[in-house]
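Undergrad: just coords:
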């Protein structure tokens, strides 16, 4: 990661990664047919959005995925909409930076902050971002801030995206709906000098967005039996 260049996309970036929960070859056959039809139709729609490429940039952005799913005839938005933003703020230069083993107090604080930001055990389990990964993000934040301090004048603000991932949580028997969510972490630094007094702040801004989608029963019921059966077979074949 080139921490001095905030125009580069060299951060942990996943356009739309799948999370299958309890689904496997046996459990998918026990799932409601309407869910199988919804899965098949949704995958066909998402496949039309060009996937990740370094050049040109991917079109599979969070906004594009959400727009596609909101307009999908086989889906309808359900409860569980979340749009949450929070900051982990520190005053002083290089507060987050550490060498060797991570500082236990900072790691614990980051862990608590991140868990509160997400506030969803299912997401935390399925995403599998552990504290060691977060500790590295915090360490990189320190390097970012250090570079800002040595390369730029005061009275400026700078930021760099560290993590931006989108997850499509597949329906299963325990969770009969699609859950689409996004986690974004941005490192930032703000410095200002008034006369002889200097104020430095740096931190991490976290964004968590989530939306649930269930089958639109009236549309699915209006499909032909042939279309329904083909969609069911397509979904079941994903785990063959």
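TA: Noted; the coordinates are in hand. Predicted model, so just to flag it, every value in this text is computed and none were measured.
Undergrad: For the rest of this, base every contact and every neighbour count on C-alpha atoms.
TA: Fine.
Undergrad: tell me what the top helix by length along the chain is packed against?
TA: Ranked by number of residues, the top helix in the chain under DSSP state H is helix 131-151. Helices and strands touching helix 131-151, by 3 or more C-alpha pairs under 8 Å, 6 or more residues apart in numbering; DSSP states H and E, are helix 104-118, strand 156-169, strand 178-194, strand 197-215.
Undergrad: got the contact list for that helix?
TA: With C-alpha atoms under 8 Å, 6 or more residues apart in numbering as the test, helix 131-151 has contacts from 3-4, 93-99, 102, 107, 110-111, 158, 160, 162, 187-189, 202-204.
Undergrad: I'd like to know which of these are buried.
TA: Listed as buried from the contacts of helix 131-151 are 3-4, 93-98, 102, 107, 110-111, 158, 160, 162, 187-189, 202-204; burial here means 16 or more other C-alpha atoms under 10 Å.
Undergrad: Kindly reformat the helices and strands packed on helix 131-151 as a markdown table and extend each row with distance to residue 222.
TA: Output for the helices and strands packed on helix 131-151, formatted as a markdown table (distance: least, C-alpha to C-alpha, whole Å):
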| stretch | distance to residue 222 |
| --- | --- |
| helix 104-118 | 38 |
| strand 156-169 | 26 |
| strand 178-194 | 21 |
| strand 197-215 | 13 |
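Undergrad: who wins for proximity to residue 11 among these?
TA: Nearest to residue 11, of all the helices and strands packed on helix 131-151, is strand 156-169, at 5.2 Å by C-alpha to C-alpha.
Undergrad: Now that closest one: buried residues?
TA: 158-169.
Undergrad: With respect to residue 68, which of those is nearest?
TA: Distance to residue 68 across those (C-alpha to C-alpha) is lowest for residue 168, with 13.0 Å.
Undergrad: And the closest one, how close does it get to residue 116?
TA: Remark: distance between residue 168 and residue 116 (C-alpha to C-alpha, to the nearest Å) = 21 Å.
Undergrad: Put this next to the first one:
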């Protein structure tokens, strides 16, 4: 137990970008070895990203965050491991195990070659599309946009209206995402929707000066990309991105000006399944090594 605690502590220091206070706020995401898996994929988990955003909120007001121009809920790509463990992976179909190992290696190489971390979501999509171990299932592609309008006087207030928070949560789940698996993978809950609504209100207020010259202005408040790992119920990778924007628009009819504000969302996802053509040609020893690598992704490195 002590050895395991030391190992986890070492990786928390060596591979996590968040401060100690951020780490306390992080949300469990998948197996206990998720931080160890980060060392092998180069990716933080969705839970880590949401935890960091919450930590930022605990130290700042919405107005402060708007001034920094930062997007609290932001990551070009995070990992969601769901209920994966070494045992769960070991029980999977061999093709799935090899697909996981090959993708892990590809992600790690991509991150190592871009130490500054300046990799866009579209570049991740392009890399997965070129991944020889998977094939893109274009029939599962989703690109969806939706907007939720609110009266400016309700959003741009210091206190957050729970009715608005609940309405945004319902809109997010039922109109924008429409996928229970994705909702679970994002790790976003009602606490985060309250933060998002608060930031939307502060952002709408800050856009007032831009409306003088333009009829429409917006700013990003959420931009998160996630790669959802396969499991027994979902035997495929799902790569998705969620973007939310606070907007403010002005409609002029004759001499009357009417302002409106709200939140606009864009959701896109793509599914990648095992590529039987390539996987079926692998030598037995290569298959065994790949399967072992997948099974060990949540285990400490051997040099410990």
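TA: Alright, I've got the coordinates. Just so it is clear, the model here is predicted, and its values are computed rather than measured.
Undergrad: What TM-score do the two superposed chains give?
TA: The TM-score (TM-score structural alignment, normalised by the length of the first structure) is 0.87; 233 aligned residues with a C-alpha RMSD of 2.3 Å.
Undergrad: Mean deviation, the longest helix of the first structure versus the second structure?
TA: Superposed on the second structure, helix 131-151 of the first structure shows a mean distance to its aligned partners of 1.8 Å (mean C-alpha distance after the TM-score superposition for the first structure).
Undergrad: Tell me the gap between that helix and the middle of its chain.
TA: Put simply, helix 131-151 of the first structure sits 20 Å off its chain's centre (C-alpha atoms, centre = their mean, to the nearest Å).
Undergrad: and the angle for it with strand 178-194?
TA: Orientation of helix 131-151 of the first structure against strand 178-194 (axes from the mean of the first three to the mean of the last three C-alpha atoms, to 10 degrees) gives an angle of 30 degrees.
Undergrad: So which bits of helix 131-151 of the first structure are buried?
TA: By 16+ other C-alpha under 10 Å, the buried positions in helix 131-151 of the first structure come out as 134-135, 137-149.
Undergrad: And the helix or strand hosting residue 18 of the first structure, what does it pack against?
TA: Per DSSP states H and E, residue 18 of the first structure falls inside strand 12-19. On a contact count with 3+ C-alpha pairs under 8 Å, 6+ apart, strand 12-19 of the first structure meets strand 156-169.
Undergrad: What helices and strands are in contact with the strand it packs on?
TA: Where contact means 3+ C-alpha pairs under 8 Å, 6+ apart, strand 156-169 of the first structure is packed against strand 12-19, helix 131-151, strand 178-194.
Undergrad: Just send these back as CSV, with distance to residue 219 of the first structure too.
TA: Listed next are those as CSV, based on distance: least, C-alpha to C-alpha, whole Å:
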stretch, distance to residue 219 of the first structure
strand 12-19, 25
helix 131-151, 43
strand 178-194, 17
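Undergrad: wait, which of these is closest to residue 80 of the first structure?
TA: Smallest distance to residue 80 of the first structure across those (C-alpha to C-alpha): 8.6 Å, for strand 178-194.
Undergrad: in the superposed pair, what's the mean gap between the closest one and the second structure?
TA: On superposition with the second structure, the mean distance recorded for strand 178-194 of the first structure (mean C-alpha distance after the TM-score superposition for the first structure) is 1.7 Å.
Undergrad: buried stuff in that strand?
TA: By 16+ other C-alpha under 10 Å, the buried positions in strand 178-194 of the first structure come out as 178-191.
Undergrad: Looking at these, which is nearest residue 49 of the first structure?
TA: Nearest to residue 49 of the first structure among these: residue 180, at 15.7 Å, using C-alpha to C-alpha.
Undergrad: residues in contact with the aligned partner of that closest one in the second structure?
TA: Under the alignment (TM-score structural alignment), residue 180 of the first structure maps onto residue 239 of the second structure. Contacts for residue 239 of the second structure (C-alpha under 8 Å, 6+ apart) come out as 125, 225-228, 269-272.
Undergrad: and what of residue 169 of the second structure?
TA: Residues near residue 169 of the second structure by C-alpha under 8 Å, 6+ apart: 190, 193.
Undergrad: got it, and residue 89 of the second structure?
TA: Residues in contact with residue 89 of the second structure (C-alpha under 8 Å, 6+ apart) are 97, 231, 294-295.
Undergrad: which one in the first structure is aligned with it?
TA: Taking TM-score structural alignment, residue 89 of the second structure has residue 28 as its aligned residue in the first structure.
Undergrad: ok, now how distant is that match from residue 20 of the first structure?
TA: Distance from residue 28 of the first structure to residue 20 of the first structure, counting by C-alpha to C-alpha: 10 Å.
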